[in-house]
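>>> when you get a sec, could you give me coordinates for this:
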Amino acid sequence: MQQPLTSKPVRRGGAVPIVITVLGVVTILFIVALIGAGSPATFIAGAIPSTAALIVCLLCYRWLDRWEPEPIRLTVMALIWGGSAAVIFSFLVEMAIPASEFATTAIVAPIVEEFAKASVFVIVATGIRKRELTSLTDHIYYAGICALGFAFVENLGYFALSSSTGDFVAMVIVRTGFGVFGHPLYTTATAVGIWAWRTKGGLWKAAAGYIVACLLHGLWNGGPTLLADSLGLDDAGQLTAMILVYIVLFVPVFIGTITMTTRNRRNEYEAVRSQLPLMVEAGLVTPIEADMIADPRKRRAALAESGKYGRAAKRNQKRTITAVTEAALAQHRIAAGEGGPELVKRRDQLSEWLRSRPDKLGQRPLMPPLPPMQPPTAW
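So this is what the prediction gives:
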């Protein structure tokens, strides 16, 4: 049984996430009230598929993040930031730029909205919060969560503007069907660029990721119209053109993104496994804990077993698993010459906490002390 810990690794982000979340919630409620006031019936009907799409996508991102889960407070902050600050900024800038409807949709909107969604990294990657960004998965996660908040509020607006049953059905198909992962997919390109910049250097990499995000967004917004015009299709043919653009362009991009994130998760898994023997030698974890953390099935079994002793015990077990995983990934990056002083500080902070835990699994305090082992200098 896991006893309550006397201390825990610091994963606080200060008051900033709380303030942003509270102000963002108020802003979203205000936006929703304005949207719903115009056409309450359509708004309520549109809220159903929008909410369903949001829940499904959030579950997918939480599954992606299950290896080293990000703090709930930062997840909520990113979601709220996307649905409030990013939406307000995009709306004001797009309204202020004079352009035709097509130019606004295909050029202005992608440039402005991708910048607005990427702004979440200004919040997440500053101060103590940047210690949470220890992997490519973390960057993709926060970009996707922010984009989901943006897409949810935007979808509500589009549904409220639908003037007929046909328009509403088309919105369901396009906004919560084909395009359900649209905004997260575009912003993923920016996230990859920012990750490459933060780990390898070169600001141009972040700029390149942002440009790719804008291009994908612009092709999705304007590609069907250009294709329909070139083929001489009528308004009804727009949907056919959209399906063609989706199949030819976005299905391969989507598959490629899934492949990249899956491979990255596997690499992170191998990185953690490679560090566990060193962590045992350094006294950070016990052999039993290392064996458990190295095997996802044993992780789940350990969490289920600790849950029999109450929420506090299960929370402590989760905390330990997360701390070990994060410390291992940090050390792997440091050994590869990546990261900076902040990453080293985070690694040392987690190492000290892990070493001083009173509740290590398999620990036998009544045994005579063993001769001290020299841990690797990296630890």
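>>> all contacts plus neighbour counts: C-alpha atoms, from now on.
OK.
>>> and the biggest helix by length in the chain, what's buried?
Counting residues, the longest helix found in the chain (DSSP state H) is helix 251-281. Neighbour counts over helix 251-281 (16 or more other Cα atoms under 10 Å) mark 253-254, 265, 268-269, 271-273, 275-281 as buried.
>>> and the next helix or strand past it?
Counting by DSSP states H and E, the element after helix 251-281 in chain order, helix or strand, is helix 287-294.
>>> so what touches the helix or strand where Leu29 lies?
Element membership of Leu29, judged by DSSP H and E, is helix 16-38. Residues from elsewhere that reach helix 16-38 (Cα atoms under 8 Å, 6 or more residues apart in numbering): 43-44, 73-74, 76-77, 80-81, 83-85, 153, 156-157, 160.
>>> list the buried ones in it?
By neighbour count with 16+ other Cα under 10 Å, helix 16-38 contains the buried residues 17, 20-21, 24-25, 27-28, 31, 35-36.
>>> just stretch 303-321 next, same as before
Using 16+ other Cα under 10 Å as the test for burial, stretch 303-321 gives 303, 306-307, 313-321.
>>> what about that stretch, distance to the chain center?
24 Å (Cα atoms, centre = their mean, to the nearest Å).
>>> and for stretch 71-85?
Chain-centre distance of stretch 71-85: 10 Å, with Cα atoms, centre = their mean.
>>> what of stretch 274-292?
Offset of stretch 274-292 from its chain centre (Cα atoms, centre = their mean): 28 Å.
>>> so among the contacts of helix 16-38, which ones count as buried?
With burial judged by 16+ other Cα under 10 Å, the buried subset of the contacts of helix 16-38 is 43, 74, 76-77, 80-81, 83-85, 153, 156-157, 160.
>>> how about this one, so we can line them up?
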Amino acid sequence: MATFPAYPTHPGAPAGAPDAGAPRHPHWWQRTWVRYGALSTLLALSGLVILAMVRQQTGTEGFLVGLGLAVLPVPLLLAAFRWLDRVEPGPWRNLLFSFAWGACAAALIAIVANSFATRWIATATADPSHADTLGATVIAPIVEECAKATAVLLVFLFRRRDFTGIVDGVVIAGVTATGFAFTENILYLGNAFGTDQLSGERGLASVTAATFFVRVVMAPFAHPLFTVFTGIGFGVAALSAERRRLRRVLLPLVGLLLAMGMHAMWNGSSGFGEYGFYAVYGAFMVPAFGVLTFLVIWTRQRELKTVRAELPAYAVAGWLTPAEPYALGSMRARRLARQYATHHFGRPAARSVARYEACATSLAFLRHRGRSGRAGADFVVRERELLHELWRRREVARPSLAYAARVTAPAAVPVPPPWPTYGYGYGYGYGYGGAYGYGYVPVQPSGRDGPTHPTHPAPAASHPAYDPHRC
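Predicted coordinates for the structure are as follows:
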């Protein structure tokens, strides 16, 4: 039976590196279940409070009508962001947290802060109309974008492994804003329905229909578009080297300011004249949406090129077959591999192939960051975890990906050159021994399924940084 793949230890790694020292037990407030419990409780309480507030303002009937209409664009927006994230799909728990934060916590913060600020301005200026205008164009953009940006910041800080580039920032920001817009649309549509009822009209009359057309038909992407600027700022910061701390702080702030500016322009468009709204919509919103869509799709294509460029080194070392780097760099080939696995081995095998694809993509991005001098101190452990995941699933994934490669481009499947060609190094820049030195190549797996090479013991499952379920 083939032995488990292992990665060599690196005696040149500095103190505090993942391979050094015994695991330390975290304090009770650092335990995962405590953090998850506290966060879930916070979001649940926020959801209950915001539910009660919206129902109080709209009434039960208005709330139900608003809920039914506001939910219509949500599946389409979530599907679009999930599609963008298909190259290296992030965990569902991150998306669930982002949507819940936007719909519950961010919406509650915005409603409370906006109401307080508007009342304070009206009292200070004795001009309610001025307070409404100032609240919509200045206060609301600042409060709402900061509240939504908090979710992006939390994922960036506490789920750093899942936040590696621009696409991750766009997806987290977009899903958060989708949740926020969902709650806000319930409020606006519910109030519009109440206005129609007070005027004696029945059903979805003029005010409700107009509100639905503007917020759900014309501009369902408005809030996601604003917050995506913040996500791009965090995404570019994630691509920056850790030693460039000023850049990693300023870029998210620049993105947040752009989000606030676009939001303020959108909210203030009604004050630009009779056709101000349509002018802002046509001159700014639609072009910005088009440019950002092009940028994100272009970034996704670059990610696929990175996969094809970085994985051949692991194919030469025996971790992957020669055809896999090509297949893993094609979304069509990936889909065909999952379909092949489903047809021949069943749905659990298809999920295993999907997991294999995600881990291989993460491995390619990790190697790319290492060669660019942006790898973290946990590089060795992280690479070992990903290779572990690939080796466990190779028996199902390899025939599936081989089939996909033959179908998509049989003549274009590359044959890796001899080993020495891939002897380029990471150049990490911190003097790490072994893993980051020049001339580094991946160690080969041991056993009958791959070329033999001297290896060291595999990482223990009790290692503090070892988690076989995270890719």
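>>> one step back: export the buried residues of stretch 303-321 of structure 1 to a markdown table and tack on secondary structure?
As requested, the buried residues of stretch 303-321 of structure 1 are exported to a markdown table (DSSP: H, G, I helix; E, B strand; the rest coil):
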| residue | secondary structure |
| --- | --- |
| Leu303 | helix |
| Ser306 | helix |
| Gly307 | helix |
| Ala313 | helix |
| Lys314 | helix |
| Arg315 | helix |
| Asn316 | helix |
| Gln317 | helix |
| Lys318 | helix |
| Arg319 | helix |
| Thr320 | helix |
| Ile321 | helix |
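>>> Val19 of structure 1 and Val26 of structure 1, how far apart?
Using Cα to Cα, to the nearest Å, Val19 of structure 1 is found at 11 Å from Val26 of structure 1.
>>> burial count for Leu239 of structure 1?
For Leu239 of structure 1, the tally of surrounding residues (other Cα atoms under 10 Å) stands at 18.
>>> which element is the closest residue to it other than its chain neighbours on?
Computed as Cα to Cα, 6 or more residues apart in numbering, the closest residue to Leu239 of structure 1 that is not its neighbour in sequence is Pro224, at 7.8 Å. When elements are assigned from DSSP H and E, Pro224 of structure 1 belongs to helix 203-231.
>>> after that helix comes which helix or strand?
Downstream of helix 203-231 of structure 1, the next assigned helix or strand under DSSP H and E is helix 237-245.
>>> give the equivalent position in structure 1 for Gly318 of structure 2.
Here Gly318 of structure 2 is matched to Gly283 in structure 1, going by TM-score structural alignment.
>>> I misspoke; the intended subject was Trp83 of structure 2.
Aligned counterpart of Trp83 of structure 2 in structure 1: Trp63 (TM-score structural alignment).
>>> centroid-nearest residue for structure 1?
Closest to where the C-alpha atoms of structure 1 average out (Cα atoms, centre = their mean) is Tyr141, at 1.5 Å.
>>> from Arg300 of structure 2, how far off is the corresponding residue of structure 2 for that one?
In structure 2, the residue paired with Tyr141 of structure 1 according to TM-score structural alignment is Val171. Going from Val171 of structure 2 to Arg300 of structure 2 by Cα to Cα gives 12 Å.
>>> common neighbours of these two, please.
Counting by Cα under 8 Å, 6+ apart, the shared contacts of Val171 of structure 2 and Arg300 are Leu84.
>>> buried sites along the helix or strand hosting Leu59 of structure 1?
According to DSSP H and E, Leu59 of structure 1 maps onto helix 40-64. For helix 40-64 of structure 1, a neighbour-count test (16+ other Cα under 10 Å) marks 42-43, 46-47, 49-51, 53-54, 57-58, 61, 64 as buried.
>>> present the residues you listed as a markdown table; the columns should include distance to Thr105 of structure 1.
Shown next, in a markdown table, are the buried residues of helix 40-64 of structure 1 (distance: Cα to Cα, whole Å):
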| residue | distance to Thr105 of structure 1 |
| --- | --- |
| Thr42 | 23 |
| Phe43 | 22 |
| Gly46 | 21 |
| Ala47 | 23 |
| Pro49 | 23 |
| Ser50 | 21 |
| Thr51 | 24 |
| Ala53 | 22 |
| Leu54 | 23 |
| Cys57 | 24 |
| Leu58 | 26 |
| Tyr61 | 27 |
| Leu64 | 31 |
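>>> mind picking the two most distant members of the residues you listed?
Thr42 and Leu64 (33.4 Å; Cα to Cα).
>>> please enumerate the helices of the stretch 301-450 of structure 2.
With helices called from DSSP state H, counting those that start in this stretch, the stretch 301-450 of structure 2 shows them at 312-317, 324-328, 331-345, 347-371, 379-392, 394-408.
>>> same check on the stretch 51-200 of structure 1?
Taking DSSP H, counting those that start in this stretch as the criterion, the stretch 51-200 of structure 1 carries its helices at 72-83, 85-96, 101-103, 109-118, 120-124, 136-161, 165-173, 182-200.
>>> out of the ones you listed, nearest to Lys298 of structure 1?
Taking the helices of the stretch 51-200 of structure 1 one by one with Cα to Cα, helix 136-161 is closest: 22.4 Å.
>>> quick one: that closest one to structure 2 mean distance?
Compared with structure 2 after fitting, helix 136-161 of structure 1 deviates on average by 0.7 Å (mean Cα distance after the TM-score superposition for structure 1).
>>> got the angle for that helix vs helix 40-64?
Using axes from the mean of the first three to the mean of the last three Cα atoms, to 10 degrees, the direction of helix 136-161 of structure 1 lies 170 degrees away from that of helix 40-64.
>>> buried stuff in helix 136-161 of structure 1?
136-161.
>>> now it, how far from the chain's geometric center?
The chain centre lies 10 Å from the centre of helix 136-161 of structure 1; the measure is Cα atoms, centre = their mean.
>>> what do you get for stretch 111-121 of structure 2?
Put simply, stretch 111-121 of structure 2 sits 32 Å off its chain's centre (Cα atoms, centre = their mean).
>>> ok, now stretch 353-369 of structure 2?
Stretch 353-369 of structure 2 has its C-alpha centroid displaced from the chain centroid by 15 Å (Cα atoms, centre = their mean).
>>> onto which residues of structure 1 does that stretch map?
On structure 1, the counterpart of stretch 353-369 of structure 2 by TM-score structural alignment is residues 317-333.
>>> how big is the offset of the matching stretch relative to structure 2?
By mean Cα distance after the TM-score superposition for structure 1, the fitted stretch 317-333 of structure 1 averages 1.0 Å away from its aligned residues in structure 2.
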